[in-house]
Every structure is written in C-alpha cells, then in structure tokens.
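Novice: Pasted the sequence and its predicted model underneath.
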Amino acid sequence: PIGYNWQLPNLWNGNTEGDGWHTLEGSPRPYVATFGIGNTYKLSRFVMWERAGTFTYGHGNPKEFSIWGSNVSQPRDQVLPILAPEGTVLGDWINLGNYNFPNPPSGNPANAFTPGDDAFVKAGVSFNIPFNAPNVKFIRLAVGSTWSGGATAHVIEMSFYGRPI
C-alpha cells in the first residue's frame, strides 16, 4: 500500500529529494514495492536514495532489505518472508540479494548522525547485484527493517544498472 499521497513512480522520476515511495502506517512487513523495468535486463547494481535531512538514519528508511526479481511477463503476487537466502525462489520471484544500508560513516549511532552522514545519504548508496543473478523484467523491493524500527517504510529514489537482454 502507498501512503501519504506518495506514488510508486516517484522511485524512478530522477528526483532524489522530495516525495518518493512510502507505505501506509502499520503495513505488514516486509514492506514491498513492485515495479516493471520495461524490458529484460541483466542487472549489475542499483543505487538507493533514502530520505535525508531530519529523517537521515531514522523513520522509515530501510536498514535491512532484499531485492527480488522476476522475468515472467505478469508475475503472480507472492507473500515474501522478511528474510530468505539469496537465490530463493517463491512463485515467480527469485531473491537477487539481501542488503544492509551502511551505518553512519561517522561511526556515530544512527540517532546522532552528523552533517557528513546526511551528505552520505543524500548522495545515494550503490549496491552490487550478484553476477549469477538471473535476468529480470520486474523488481520487488522488500524492506525487512527500518532504522527506526517503526511501522512504515520509504525510499526517495532507486536507479538500476545493467544491460538489456
């Protein structure tokens, strides 16, 4: 579910500030966003921009998350576990990787972030997708935990990189 009038297409609108994707308060975990990437791609990496400023390392910013993929033209919905081993297949979906958003570079606790930590979040963080991951045309972000441990998740922007198949 989408909350606070934020829209799923905000995840790829090129705007790394402002509105992004946001779940409704109290949505079940994992918090999920599913979208097509147009064609089939062999993905190599992605960049995630979390909500910065007063939300840096807090609120609904993902701490632990997975990226699932499908190469089926109309993948069936599937309830995902909060965590599953990389390569796990559930219905039409395969777990491409499990990720942890890096801790604040300053070494401070998340609730005591510095201007440098905020700049790190604003710049976006790159994550590699395993070389042996299959080709996909759909992505499913599954957020298992957030920095606040609260009952909502949000991401400002995501960019995926790879080659078309």
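Specialist: Happy to help now that I have it.

Novice: CA only for contacts and neighbour counts going forward, please
Specialist: OK.

Novice: so what's the nearest residue to residue 133 once chain neighbours are set aside up against?
Specialist: Once flanking residues are discounted, residue 133 sits nearest to residue 96: 5.8 Å by CA to CA, 6 or more residues apart in numbering. Neighbour list for residue 96: 66, 67, 68, 69, 86, 87, 129, 130, 133, 134 [criterion: CA atoms under 8 Å, 6 or more residues apart in numbering].

Novice: list the helices and strands whichever strand or helix holds the third one packs on?
Specialist: Assigning secondary structure by DSSP states H and E places residue 68 in strand 62-70. Under the contact definition 3 or more CA pairs under 8 Å, 6 or more residues apart in numbering; DSSP states H and E, strand 62-70 sits against strand 93-100, strand 136-146.

Novice: and the host helix or strand of residue 38, what does it pack onto?
Specialist: For residue 38, the enclosing helix or strand under DSSP H and E is strand 31-49. Secondary-structure packing of strand 31-49 (3+ CA pairs under 8 Å, 6+ apart): helix 115-123, strand 125-128, strand 136-146, strand 157-164.

Novice: also this one, for the comparison:
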Amino acid sequence: MKKILFLIAIVGALAVMTGCEEDVRGPLFSDEGIPGPISSPEVENLPGAAIITYTPPTDKDLLYVKAEYTLDNGKQVVTKSSNFLGFIRVEGFGSAQEQTITLSAVDRSENVSSPVQVKINPLTPDVHSVQQSVEMIPDFGGVQFRWENPNNAALAYIILAEDSTSELVPVETVYSGVSDGNYTIRGFEPEEREFAMILRDRWDNFSDTTKITVTPLFEQKLDKTKFNKVVLDGDNDMAAWEGRYEYAFDDLPNTFNHTWAGDGWPQLFTVDLGVVAKLSRVNVLQRQTFFYAHGNPRLLEVWGIKETPNPDGSFDNWVKLKDCVARRPTLEGGTAAEDQEHFENGDEYSFTLDDPEVRYIRFVVNETWGLTGFTHFAEITFYGQVVEEL
C-alpha cells in the first residue's frame, strides 16, 4: 500500500511540473539606469600581461568592471574585477605588441556602461624570454636542458628528439615553474642525433624551437650487487634493525639505512662501488615514509677516491665531487604535484666530465629535512661508465 501511495505522489508531482511555465531567471535587481564609465585608466605593463588601474563610476549599484580583449591566437577573453578593487589584470598575450582592451562597468541589473578603450604594450611573454635562456649540453645518455624562469611562470617544456626517419618528434614534456630549471633526457645511444625544445604556456602560446645536434655520451647504471660496506673511523654506525647499512643499495625503495640518533653533525656514510668508474650522476631517494622530513638528507657532500682510503677516516686524497642541496619544487615556485613527483623520483646530482675516476664514495650529510641528529637513505643509484672491473 505504501509503495502505491508513493507512486501516486510521484505521478502527481510530475503532472504539476509539466503543467508549469518555464522558469526564466533574470537579474535580481531591475532598473533602467546605465552606470557611468570608468575613468583615469593607468597601465602597468608586465610580461604577456598588464594591470590596468582606474577610477570606477560612483553608481551605488555597481557590481563589477569587465575587460574584453582578443589574444594573439584569436581567442576572445572576458575578465571581471570586483567593484571594490579599482584594477583589473589582463593576460595571456603571446607577443610584445600593442593591444586594445575594452573596459566596461556593469551594475546589479546587468546594465553595461559605455566602453572605454585602453592601449597596453605587454612586455616579452615568459614563454619567449625563458626560451631565449635555454641551454642544451650533451650528457651521459642524452642531453641536459637548462633554463632561467625568474618570474616562476607555469610552463610546459616539450622535448623533441630525432627518430629513425630523421624527424623531430616529442619524447617528453616537463611541467615546471621553478626559477632555475634543469632537466636531462636520457636513454639514447652514443650516436649523433638532433634534439630540440619548445615551450608552451597555459594560453597555448608557443615559443620558437631551440635545437642542437650532439652525440650523447655512453652511460650505464652501476651494478649494486658489487657495492660493499665500508666503515672508516668517523663514519656513523648504522642501526642493526630495519635501518641496516646495505638497505641503501638493495634496489628496494621502501627499505632504508639509518644512523644512530645523537651522533651530531656531520653524518658520514662510505661505500665501495666494486668497480672503478667515471660517474655521470647519482640519485638519492628519500625514505618514502617521511615526506621531506625526518632524517632525509637535505645538505650533503659527495666525495670520491680511486685508491683504498685511509682507515683513519681522514679526507687525505679524497676529492669532493659535489656540494648537494636537496630540492623541493614548491620552495622554488613549483607545485604540490611537482613536490610529489620529485619525492618519488629522488634527488639527482650530476657530476662533471672533469671529475676523476673513483671507486669509493663518501657521503657527508650536514643537514636533514627534519634537522635530526641522524640520517637515512632509501636508495643510492650511480650512473656513468665503468673504467675498470675488479
């Protein structure tokens, strides 16, 4: 019986709804007065954009001021600014050419004032100025791209490489807003090849193409099964529980080594690579259960030596290969998504072609993300060329 009554109620409601006239929504307020126009516009030109300040009309029912303009790619844009602000930002221009912006005041009845046209002259857009800073350097297994992005513009860096048909094709896109960009594309044979980079902003403005023809250097991942534990005087002892020494090079990202707490700074950790190698880079993976925190290394040094080191722990004959600062993209103008991706991929530190061949590596950790009195590495991975098998 209850089901029948429920169905009757539904049918009745539908009958009432279909019998009603269409509800057309309009302005909450209605008047025939047209607001006055904005006055005294002043322009501050910015890269690919401008800020226009103005004096709004005195109409009490003023709701907002709108700017109407056309981007270089033909897209029509309407931007609105609250009646309380007194300025409006227009952006997305792909060139440093003069642009015309139409400003109108709108009241609560959606009456629109007479338009005021303002000329702006945007500065060179970031998508072009950043492209002009791009450098490309042959590297182990590929090419290293460097660029400067002082305004932290959110850009897409499209990397292209020559394929088997001699055509440049996109192989990877890097999204970044960091001020000093550095990215290396790898996985290529040591054969002459053309590489390129094109930049794109969020308004689909594209830069010119930067190209280079280079021969990538041969590179291989060093075999971690050949790594050996070395403890010199002054090195920090590792906890015997889950933080065992060799967990830093077992190729398992969820294990980690761990020095004992309370030993102070610096924290020292030495490893025998088991081969003599010309190193190209090292990847240091943070302990994955602590997000930029706890004992994950932040400030560290990487030292190398070819001959057997003095067991007294002195740095005689050792060569400092790198002063390292672990990155967190959001501290450089990046995004939370970049933070997460970087955390999962690890901190990568590149060495130079002038660095010597080495067999032993010594990490000197001077600070951790959590300012702890201990440190832990989830994984260390070395790349380069093996010069001598032992």
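Specialist: Noted; the coordinates are in hand. Note that the structure is predicted; figures quoted are calculated from it, not measured.

Novice: What does the superposition give as a TM-score?
Specialist: The TM-score (TM-score structural alignment, normalised by the length of structure 1) is 0.81; 149 aligned residues with a CA RMSD of 2.2 Å.

Novice: got the angle for the strand holding residue 38 of structure 1 vs helix 115-123?
Specialist: 110 degrees (axes from the mean of the first three to the mean of the last three CA atoms, to 10 degrees).

Novice: Find me the equivalent region of strand 31-49 of structure 1 in structure 2.
Specialist: Using TM-score structural alignment, strand 31-49 of structure 1 lines up with residues 267-285 of structure 2.

Novice: And stretch 148-164 of structure 1, by the same measure?
Specialist: Residue span in structure 2 matched to stretch 148-164 of structure 1, by TM-score structural alignment: 370-386.

Novice: Give the buried residues for the matching stretch.
Specialist: For stretch 370-386 of structure 2, the neighbour count (16 or more other CA atoms under 10 Å) marks 370, 372-386 as buried.

Novice: Could you do stretch 300-317 of structure 2 as well?
Specialist: Quick answer for stretch 300-317 of structure 2 (16+ other CA under 10 Å): 300, 301, 302, 303, 304, 305, 306, 309.

Novice: Now for the fourth one: which residues touch it?
Specialist: What that stands for is residue 303 of structure 2. Applying CA under 8 Å, 6+ apart to residue 303 of structure 2 gives the contacts 318, 319, 320, 321, 322, 361, 362, 363, 364.

Novice: Could you find the counterpart of it in structure 1?
Specialist: In structure 1, residue 303 of structure 2 lands on residue 68 (TM-score structural alignment).

Novice: what about the longest helix in structure 2?
Specialist: Identified as the longest helix of structure 2 according to DSSP state H is helix 2-19.

Novice: Do I have it right that residue 146 of structure 1 meets residue 155?
Specialist: No. Using CA atoms under 8 Å, residue 146 of structure 1 is not in contact with residue 155, being 10.7 Å away.

Novice: Now do the shared contacts for those two.
Specialist: Taking CA under 8 Å, 6+ apart as the criterion, residue 146 of structure 1 and residue 155 both touch 61, 62.

Novice: Count the residues that sit near residue 262 of structure 2.
Specialist: Each residue near residue 262 of structure 2 was counted by other CA atoms under 10 Å, and the total is 9.

Novice: same deal with residue 13 of structure 1?
Specialist: Applying other CA under 10 Å, we find 13 residues neighbouring residue 13 of structure 1.

Novice: quick one: contacts for the spatially most central residue of structure 1?
Specialist: The centre of structure 1 sits closest to residue 141, judged by CA atoms, centre = their mean, with a distance of 4.7 Å. Residue 141 of structure 1 is in contact with 31, 32, 33, 34, 65, 66, 67, 68, counting by CA under 8 Å, 6+ apart.

Novice: try residue 339 of structure 2
Specialist: The contact partners of residue 339 of structure 2, by CA under 8 Å, 6+ apart, come to 328, 329, 330.

Novice: Alignment lookup: it to structure 1.
Specialist: Taking TM-score structural alignment, the alignment pairs residue 339 of structure 2 with residue 117 from structure 1.

Novice: where's that match relative to residue 58 of structure 1, distance?
Specialist: Distance, residue 117 of structure 1 to residue 58 of structure 1, by CA to CA, to the nearest Å: 12 Å.

Novice: can you check residue 160 of structure 1 too?
Specialist: From residue 160 of structure 1 across to residue 58 of structure 1, the span is 24 Å (CA to CA).

Novice: And residue 49 of structure 1, by the same measure?
Specialist: The spacing between residue 49 of structure 1 and residue 58 of structure 1, counted by CA to CA, is 13 Å.

Novice: Spell out the secondary structure type for the counterpart of residue 251 of structure 2 in structure 1.
Specialist: Aligned counterpart of residue 251 of structure 2 in structure 1: residue 14 (TM-score structural alignment). Three-state call for residue 14 of structure 1 (DSSP: H, G, I helix; E, B strand; the rest coil): coil.

Novice: Just give the nearest non-adjacent residue to residue 14 of structure 1, would you?
Specialist: residue 157 (7.1 Å).

Novice: sec struct for the residue nearest to residue 89 of structure 2 when sequence neighbours are not counted, please.
Specialist: Take residue 89 of structure 2 and drop its neighbours on the chain: the residue closest to it by CA to CA, 6+ apart is residue 51, 4.5 Å away. Secondary structure assignment for residue 51 of structure 2 (three-state DSSP): strand.

Novice: contacting residues for residue 51 of structure 2?
Specialist: By CA under 8 Å, 6+ apart, the contact list for residue 51 of structure 2 reads 43, 44, 45, 87, 88, 89, 90.

Novice: pretty sure the fifth one contacts residue 81?
Specialist: Yes. With the criterion set as CA under 8 Å, residue 88 of structure 2 and residue 81 qualify as a contacting pair; they are 5.7 Å apart.

Novice: what sits in contact with each of those two?
Specialist: Jointly contacting residue 88 of structure 2 and residue 81 under the rule CA under 8 Å, 6+ apart are residue 65.

Novice: ok, these two, which is more surrounded?
Specialist: residue 88 (19 against 16).

Novice: about what we covered before: ranking the helices and strands packed on strand 62-70 of structure 1 by burial, who's on top?
Specialist: strand 136-146 (a mean of 23; mean count of other CA atoms under 10 Å).

Novice: Give me the mean distance between it and structure 2.
Specialist: Compared with structure 2 after fitting, strand 136-146 of structure 1 deviates on average by 0.6 Å (mean CA distance after the TM-score superposition for structure 1).

Novice: Beyond that strand, next helix or strand please.
Specialist: Counting by DSSP H and E, what follows strand 136-146 of structure 1 is strand 154-155.
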